[in-house]
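In: sequence unknown, structure follows:
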């Protein structure tokens, strides 16, 4: 299984270097004053969002990350060099939790965003700091403080505009191949998709959106059955859901029952997901005689009492897929316009004189 959307790692920042006890020793100055320098600060550990990554699989093999400790102080008032920071690259969309407290300490949602997860220790003070009028030759220095140690849980939530929902073999991988340059594995058996695939749909020079092919759910997914529970969280960050269903399943199952089963899993996982914009995409129309397709689709829509947008397509032949993408693009453009109008209205209200 290539995809890992959760990992636990331990991070240990570098300790600060110790301060130095030293005295100036030069010819003709046998009793020089203290000149011990401070220790350097320990290196810290940062998480950085990298758009080139889309899994946490690397953390299966490396779970401990350490930063360098600071160099100790030296004589002649020479300060120790600070320890080098350790940078850990994670996918955009990674949420970070403290395992001990279960507190969320960060959410990396943008490319290049950085999060300090373990602060390096402070360098100790050299004896130069302890000279006084009553103690001209202090033999005192302080050790560096230890760096922070934390156990972190990383959870990946994909950042996509469109999420594809459906049971295994609903044709999600075929759909994403048809509308984007993504090349997910396609085969006629359950759980072909073991990790989410991201595809960029381009309709024009400046018209594009990202689709996430989320692995198929099964009944009981919200309770931990199958693979579904590992991926339901990804749906939470998509603006639009395309619910794909096989209109002519070879095993004789009822498409209407499959649609309702998916709705049940969404409701159990997060009731708000049912209110998310969700369009029905009736796939594999090519498996039906041409003269029966519209009637089969109409029957499904009628049984569901479906009032949202719906489409009848064949992903494998790309029939109807362009219309779905064009409608999705229009959906995002209208949403963007509404946001801009709301922001302009808010700015106008903020600029009105108070009285």
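Out: Here it is on my side, so go on. Only a predicted model underlies this, so the values are computations on that prediction, with no experimental measurement involved. Residues are numbered from 1 along each chain as shown.
In: only C-alpha atoms from now on, for both contacts and neighbour counts.
Out: Will do.
In: longest helix anywhere in this structure?
Out: helix 321-351 (DSSP state H).
In: pull out the buried positions in that one.
Out: The neighbour-count check on helix 321-351 (16 or more other Cα atoms under 10 Å) flags 321, 324-325, 328-329, 332 as buried.
In: in addition, the following structure is provided for comparison:
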């Protein structure tokens, strides 16, 4: 007796995790199986159970995603215990599934191919540095995506010389119009629109990833759609907007570096910052020791600097004596110079 497709499927939460780890949107999964996007969403929420040929195709797709993914189980292992993946293998598997789609999403956010590649490389370097935390996260793909989006939308890139000149726009006029409309949106609106209409997250998940309340995320999404529709009236329909976002992202394929390069870059970055921290600590210790060596051991009051005294009148010069002064001088010279007689008053 063969098992039904539903009995071979993982839990609804694991279905969504496998899809995101594989870098697939709900629309892409729906297109591969031949069902609607709402059906895939219902399967991942546990509101519906896959069945029939669609259920078998869905089970095969999830089995293919779970095979090489980090933490995936091999249902065909006769021993019943899958081989444990090393951190390097798990990281490389996550990178292989997420990096291509993440680079296309970053291109929608920035309109720059080189910056999209940098955002993906930076996000996975941070993930490799904090791999124990990322490996235990319930949504590693969402963890890396949040870091990549933050890096891609950083306002500091405008001061970098390599990003001051614009890159060549897409060749298709319709793609150019859509990309221009996206780049005219505020960064928070652009991120919300890409997450909801591009990646396929629902509204609470979009709000959580953008660190906003659900009503605020709904308001941003509504205003972003209105702004895009005002510039490109053909995209007033959300389904058409989703299709065009997927086509624009698929037309431009920024190629991120291979996983080994990302891991090596992250390790070199760790070594650089570790050495910088050690050098800074040594400099602080050396300056402190020098201060203690050269500092005085007792207080010496400062000596005030000499200052010129202002406002003192110059001494008067002696002039010629008058007759009365000359007579007084001669009288003093002839008078007695000592003895008690000098103190005796005399009549004039």
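Out: Structure received. Since this is a predicted model, take the numbers as computed values, not measurements.
In: tell me how the two chains score on TM-score.
Out: Here the TM-score for the pair of chains, by TM-score structural alignment, normalised by the length of structure 2, is 0.22; 125 aligned residues with a Cα RMSD of 6.5 Å.
In: helices or strands up against the longest helix of structure 1?
Out: Using 3 or more Cα pairs under 8 Å, 6 or more residues apart in numbering; DSSP states H and E as the contact criterion, the neighbours of helix 321-351 of structure 1 among helices and strands are helix 172-179, strand 197-204, strand 207-213.
In: angle of it against strand 197-204?
Out: Computed with axes from the mean of the first three to the mean of the last three Cα atoms, to 10 degrees, the direction of helix 321-351 of structure 1 lies at 80 degrees from that of strand 197-204.
In: helix 321-351 of structure 1 vs strand 207-213, what angle?
Out: 110 degrees.
In: sorry, back to before: in TSV, list the buried residues of helix 321-351 of structure 1 along with distance to residue 211 of structure 1.
Out: Written out in TSV, the entries for the buried residues of helix 321-351 of structure 1 read as follows (distance: Cα to Cα, whole Å):
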residue	distance to residue 211 of structure 1
321	13
324	12
325	10
328	11
329	12
332	13
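In: and which of the residues you listed is nearest to residue 162 of structure 1?
Out: Distances from those to residue 162 of structure 1 were compared by Cα to Cα; the smallest belongs to residue 328, at 8.4 Å.
In: from residue 201 of structure 1, how far out is that closest one?
Out: When distance is defined by Cα to Cα, to the nearest Å, residue 328 of structure 1 is 10 Å away from residue 201 of structure 1.
In: over to residue 46 of structure 1?
Out: When residue 46 of structure 1 is compared with residue 201 of structure 1 (using Cα to Cα), they lie 33 Å apart.
In: out of the helices and strands packed on helix 321-351 of structure 1, nearest to residue 103 of structure 1?
Out: Evaluated with Cα to Cα, those place strand 207-213 nearest to residue 103 of structure 1, the distance being 27.7 Å.
In: residue 281 of structure 1 contacts residue 310, correct?
Out: Yes - under the contact definition of Cα atoms under 8 Å, residue 281 of structure 1 touches residue 310, with a separation of 5.7 Å.
In: quick one, which of the two is more surrounded?
Out: For residue 281 of structure 1 against residue 310, the residue with the higher neighbour count under other Cα atoms under 10 Å is residue 281, and the figures read 27 against 18.
In: before we move on, which element is the more buried one in?
Out: Secondary-structure assignment from DSSP states H and E places residue 281 of structure 1 in strand 278-283.
In: I'd like to know which elements that strand is packed against.
Out: Under the contact criterion of 3+ Cα pairs under 8 Å, 6+ apart, strand 278-283 of structure 1 touches strand 240-246, strand 310-312.
In: now distance to residue 118 of structure 1 too, for those strands, in CSV please.
Out: Written out in CSV, the entries for these read as follows (distance: least, Cα to Cα, whole Å):
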stretch, distance to residue 118 of structure 1
strand 240-246, 36
strand 310-312, 49
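In: okay, the ones you listed, which one's buried deepest?
Out: Mean neighbour counts were compared across those using mean count of other Cα atoms under 10 Å; the top stretch is strand 240-246, at a mean of 24.
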